[in-house]
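Colleague: predicted model follows, preceded by the sequence.
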Amino acid sequence: MIFEVWAPKATLVEVLVSGERRAMSPGEGGWWSGEVEGAGHGSSYAYVVDGDGPYPDPRSRRQPEGVFGPSMVYEHARFTWSDHDWKGRDLRGGVIYELHVGTFTTEGTFAAAIERLPHLVELCVDFVEVMPVAPVPGGRNWGYDGVDLYAVNETYGGPDGLKSFVDACHRAGIGVILDVVYNHLGPSGNFLHPFGPYFSGFKGSYWGDAVNLDGPDSDEVRRYFIGNAVQWLRDFHIDGLRLDAVHALHDKRATHLLAELSEEVDALACSVGRPLSLIAESDLNDPRMVRPLDAGGLGMTAQWDDDVHHALHCAVSGESHGYYQDFAQLTALAKVLTNGVLHDGTYSSFRGRRHGRSFAGVPGHRLVACLQNHDQIGNRPAGDRLPIVSLKLGAGLLLTSAFTPMLFMGEEWGARTPFLFFSDHVETELRESEGVRREREFDGFGYVWEAPNPSEEETFVRSKLDWSELKDEAHWSLLCWYRDLIALRKALPELSDPRLDRVRVEVDPLGKWLLVWRGTLAVTVNFSLESVTLPLSPGTVLLASDDPVTAVEDGLRLPAQSMAICRPT
């Protein structure tokens, strides 16, 4: 077979196969190639660059011995798919379920996750969003320290394990979104530097060096990341990508990397005959992110909407520290439910400046909203989740909103297990400093930072879901509430209508209740610790979190901390 690698500054590149180093030949554009007879699927190999190494292949498809070991030849065509009838899923109208493979089950593998798919089918979600699966140092990690971006973590089951998971999801009628990280690479096991100018030479974000997207030799660096995206969508049959922290992509070119990626993915969708989604995590509150390319936008299918999360969290938890301070009043929740964002050019007290632009005209399905996600739980020192009563109210608002809702694993039954930050760095310095680094990252967020050591295995073990909780009546009742909400959302077109200009919200001046109009449907929420009467003719109550919801002379009476969806007369 022929081995190829990009190393534009090298004077000698050798491929090491079966213990023998063979010189490679330079070609155009900084590419080197060399043929090794007898090598093929399953062969271990590595590269030596100007006498240094051996290093794994930057485009390694498999790292069976981890990030510090050799690469292994992997041929995609050897996997047998059974999803030939899968036509994909459009993000519009969908419900997403985010999970971390290592903590979704006790075993922490793709195979074990497949066994839990019936639970997701009964919940009636449309997509699973899988946190990053690229190889990481050690045996446990959130995934954002990934290197060898073309490979799949062997701890989870390697490339065949991921394909089997995607195949099973498709057979179950569920699409798969994969979380990918293109703004930085992990601090350990990153061997891209010897091969070429993959990085810009300055700190791009808190997490690491900026990727070289617009400097000399950046054409091939951009192809590295775009080719990686195409691999997931084409060779692994993934239905969409969630792009981590795109605001940390440093790109001054006339055509931004995201726009170039959008063009490539649109072309690929035409080729494979199914919709492909790109979801950006962006802190910019800039509607250009989700506007089509032909309208001057970056062409993302959707973006995460933190403003919705913040407003929902404040309403159901009462917290107002750090970045929550601007969202503490129900008027903030009313604005995000009707405008998509709170900061649309308004002053952000957390940032100390004005922030964002108006999302007027942007349909709600282009904004992925949540009550909880890996960041909003895991970035708390104790990794603590919302209690059941808060989830009940928050889920009711989220799943009747104009946005694309996303749940975080275990949320649907009110999991008591935390989701903590954990890692398993090999280098002593990184292991010992991880906790301090993490605390420094969240300085000014308003937390008293008393977090368990992220390098301890117990921190990881504690974060695994406890599926036996479903035997408890309170957890089972909440799961039924989530199922009923999703079923109602899918049954009533008013609840999935993405037109934000058709959403109307009434707020109690005393901050006790909220009334959201979705067409002729009224979503009523009582946040207070006492029953309240909303000025609303009750008509038909379609779904209620608690009984009794009663009609009284001057309106609809709701119990304390409850909600109801009704169609007034």
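Modeller: Here it is on my side, so go on. Numbering: from 1, shown residues only.
Colleague: alpha carbons only for contacts and neighbour counts from here, please
Modeller: Noted.
Colleague: so what's the residue count around Gly30?
Modeller: By the criterion of other CA atoms under 10 Å, Gly30 has 16 neighbours.
Colleague: burial measure for the nearest residue to it once chain neighbours are set aside, as a count.
Modeller: Spatial nearest neighbour of Gly30, excluding adjacent residues (CA to CA, 6 or more residues apart in numbering): Pro8 at 3.8 Å. Pro8 has 18 neighbours, counted by other CA under 10 Å.
Colleague: another one to put next to it:
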Amino acid sequence: MTTVSVWAPEAHQVELECGGSRMPMDRRADGWWSLQTSRVMHGSDYAFRVDGNGPLPDPRSAWQPQGVHGPSRWLDHSRFVWNDAGWQAPPLAAAVIQEIHVGTFTPAGTFDGVIDRLDHLAELGVTHLELMPVAEFPGERGWGYDGVDLYAPHHAYGGPEGLKRLVDACHCRGIAVLLDVVYNHLGPDGNYLAQFGPYFTDRYHTPWGDAVNLDGPDSDTVRRFFIDNALMWLRDYHIDGLRLDAVHAIVDTSATHFLEQLAAEVQRLGRELGRHLVVIAENDRNDPRVARPVETGGYGLDAQWNEDFHHALHALLTGESDG
């Protein structure tokens, strides 16, 4: 039996749709709906209907083989066989980081295509491969900063199995993997989160879309959504560190800032796994508080990202000059 759960605190009815059948889910007091069923297993397609609206993909979908508007596909992470036992990433202080866009790095435009170039990167002395965002976004190709299914590696790049093969191959060559993640907004196309719950707020604004609700009503579960996502990449995909996009656009007036909570939970996971994990922030303000220890009033992240080249390239390709 598989337990399927989804958070929809304002819904009156939630149904699981799978194999042509709709099954009513049970509501808990905390706004989560769940159902135990034998219909859902590895490779099963499923979706939700919220108060009759849908079918909608799972907000925590790990696999979107038909893109952002298609059904979710259940994924059993334990099925993948890893070959990187005992792996430790090289220290960040001595890192040589190669940032790549999976869709344009090779003619194939896939995770497996990148594997074919890893020996060359290792010969160049690259110690860390940083992937621009790979969470599911609309269409086949894009920058990745308008992702909407944050738990699902992009289907056109090779999906979950392809990303795992790439990370495993990197580690076998002594190369660590960093992943660019976007937690300040989601893209508009295929973004169904608001139909499930108060993931967004109109109290703040970003240049790219609705601000994430990190300090308003029901924000505890929203924070959990993003922090669990970060932990998933590090735990289930063996990613060695995260590069957080534009943290200056993350507004949080809570007693414990989202970035501080995220850094602490990543450090805790690293101790559990016996691996050194890192969190790097892109911050246009270059605020030293981001990388200061918590003991001295900082958020405790490992580093800040120097954006000179990244922003110059972005301006060259898009004509945008803001920031």
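Modeller: Thanks, I have the structure now. Everything numeric here is computed off the predicted structure, so don't read it as measured data.
Colleague: sorry, back to before: contacts only, for the residue nearest to Gly30 of structure 1.
Modeller: If you count contacts by CA atoms under 8 Å, 6 or more residues apart in numbering, Pro8 of structure 1 has them with Gly29, Gly30, Trp31, Phe195, Gly196.
Colleague: tell me the one among the residues you listed nearest to Val230 of structure 1.
Modeller: Nearest to Val230 of structure 1 out of those is Trp31 (CA to CA; 20.1 Å).
Colleague: Glu4 is in contact with that closest one, correct?
Modeller: Yes. Look at Trp31 of structure 1 against Glu4 with CA atoms under 8 Å: they come within range, at 6.8 Å.
Colleague: circling back: if we go to structure 2, which of the contacts of Pro8 of structure 1 are intact?
Modeller: Shared with structure 2 under both residues aligned by TM-score structural alignment, their matches' CA atoms under 8 Å, the contacts from the contacts of Pro8 of structure 1 are Gly29, Gly30, Trp31, Phe195, Gly196.
Colleague: returning to what we had before: out of the contacts of Pro8 of structure 1, who's the most crowded?
Modeller: Of all the contacts of Pro8 of structure 1, the highest neighbour tally under other CA under 10 Å goes to Phe195, namely 22 neighbours.
Colleague: you'd agree that one is up against Thr11?
Modeller: No. At 11.0 Å, Phe195 of structure 1 and Thr11 do not qualify as touching, with contact defined as CA under 8 Å.
Colleague: give me the common contacts of those two.
Modeller: In contact with both Phe195 of structure 1 and Thr11: no residue, using CA under 8 Å, 6+ apart.
Colleague: quick one: which of the contacts of Pro8 of structure 1 sit in strands?
Modeller: Among the contacts of Pro8 of structure 1, the members falling in strands (DSSP state E) are Trp31.
Colleague: so which two of the contacts of Pro8 of structure 1 are the farthest from each other?
Modeller: The span of those, defined through CA to CA, is set by Gly29 and Phe195 at 13.1 Å.
Colleague: can you redo the contacts of Pro8 of structure 1 as TSV with distance to Val17 of structure 1?
Modeller: TSV is the format used below for these (distance: CA to CA, whole Å):
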residue	distance to Val17 of structure 1
Gly29	24
Gly30	22
Trp31	19
Phe195	18
Gly196	22
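Colleague: the helix or strand hosting Asp209 of structure 1: average distance to aligned residues in structure 2?
Modeller: In this assignment (DSSP states H and E), Asp209 of structure 1 forms part of strand 208-211. With the two structures superposed, strand 208-211 of structure 1 lies on average 0.4 Å from its match in structure 2, counting by mean CA distance after the TM-score superposition for structure 1.
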